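In: Mind looking at a prediction? Sequence and model below.
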Amino acid sequence: MRGKETPHTLAITVDNEPGALARIVGMFSARGYNIESLTVADISERHDVSRITVVTTGDDHVIEQIIAQLDRLIPVHKVTDLTASGGHVEREMALVKVAGKGDARLEAIRLADIYRARVVDATMESFVFEITGSAEKVDQFVDLMRQIGLVEIGKSGIVAISRGKDAA
């Protein structure tokens, strides 16, 4: 019997070299694991190390397999399951374009204020809001904007970091 599938956020430190991301993604694809969110950033002064943050879903056994397989890849220095290791902070950013006039325009501004979204572009017929927060908060805001006049969405992947003084 399989355990409950839950989302896990993995922090993967890798050599910053051509093909490193392709090898990571290829491992997920070859084994039929889904990537729900993916972000990559250079994290070193010499630009030789990157951090890949992946959100994937699986039971404990699947997550253990993913971590073990990632650990075997050549460009990988370290894999940390932030979900299993305890406290961590996750954030996602989205740009949300909403069109509307009159009351719809006022409602979009009111909801943006409630969700602490910032207006980063405005015309007489549309707004582009920037919202940052948990994935759930971003998704709720987007769902509300659909009812008003959602035109387009651009979302970052989830960025996460462990709490406390130690590095992941």
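Out: All right, it came through fine.

In: When you work out contacts or count neighbours from here on, use the C-alpha atoms and nothing else.
Out: OK.

In: Let me see the ranges of the helices in the chain.
Out: In chain order, the chain shows helices spanning 20-30, 60-72, 103-114, 135-148, with DSSP state H as the criterion.

In: And here is the other one:
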Amino acid sequence: MKRTIVATVNNTSGVMNRITGLFARRQFNIDSITVGMTENPSVSRMTFVVSVDNQRGLDQVIKQLNKQVDVLKVRDITDDATVERELALVKVVAAPQHRGEISALAEPFRASIIDVGRESITLQVTGDQQKVEALIDLLKPYGIKELARTGITAFKRGTKKSDLETPKYSIIH
């Protein structure tokens, strides 16, 4: 089963290595990982999509993550209402006579053409994983030269008043 885990961590050197090491020691495959600074430059947000065999092992990893000095908060948001997005850059073989077709395919996905070469077009698409996959599948017959994907970044939806009032992390000085 796939689980989406979100962690806020101190933005310091070596944190990602220590955290991914915990997953590796438990033999959990990380399907995707995204890491980036939050609105606070001293805090980073990590989003993992992991494949796990059982909930017990995952619970153990979350407990171990919470014990790490640089970890501020860890949550499994798989079963929560979330907003998820992924970014993909896709370079497609595109002879001049096919560029109009490729552009027409990209339009319903709100994908952007961000680079045009003599024999290729590079598209940018953002959305949920299914949307990204669907566009990639439609572009495959043209020939994909390169593909880069960020992996999933996710937030828990903020629907309750208390979500706005409760801080998501605390800053340690």
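Out: Yes, it's here. Just so it is clear, the structure is predicted and the values come from calculations on it, not from any experiment.

In: Let me see the TM-score of these two.
Out: Here the TM-score for the pair of chains, by TM-score structural alignment, normalised by the length of the first structure, is 0.88; 161 aligned residues with a C-alpha RMSD of 1.7 Å.

In: how about the helices of the first structure in a markdown table, adding mean neighbour count and distance to E90 of the first structure?
Out: Supplementary listing: the helices of the first structure in a markdown table, determined by neighbours: other C-alpha atoms under 10 Å; distance: least, C-alpha to C-alpha, whole Å:
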| stretch | mean neighbour count | distance to E90 of the first structure |
| --- | --- | --- |
| helix 20-30 | 15 | 21 |
| helix 60-72 | 15 | 19 |
| helix 103-114 | 15 | 20 |
| helix 135-148 | 16 | 8 |
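
In: V14 of the first structure: which of those is closest?
Out: Across the helices of the first structure, the minimum distance to V14 of the first structure, taken as C-alpha to C-alpha, is reached by helix 20-30, at 7.2 Å.

In: can you name the residues of the second structure that that closest one overlays?
Out: Matched against the second structure by TM-score structural alignment, helix 20-30 of the first structure falls on residues 15-25.

In: do the same with stretch 140-154 of the first structure
Out: On the second structure, the counterpart of stretch 140-154 of the first structure by TM-score structural alignment is residues 134-148.

In: again, but for stretch 88-95 of the first structure
Out: Under the alignment (TM-score structural alignment), stretch 88-95 of the first structure falls on residues 82-89 in the second structure.

In: Tell me the buried residues in that stretch?
Out: Residues of stretch 82-89 of the second structure classed as buried under the neighbour-count rule (16 or more other C-alpha atoms under 10 Å) are E84, R85, E86, L87, A88, L89.

In: where's the residue nearest to the spatial centre of the second structure relative to Q60 of the second structure, distance?
Out: For the second structure, the residue whose C-alpha lies nearest the mean C-alpha position (C-alpha atoms, centre = their mean) is I152; its distance is 2.0 Å. Taking C-alpha to C-alpha, to the nearest Å as the criterion, I152 of the second structure is separated from Q60 of the second structure by 23 Å.
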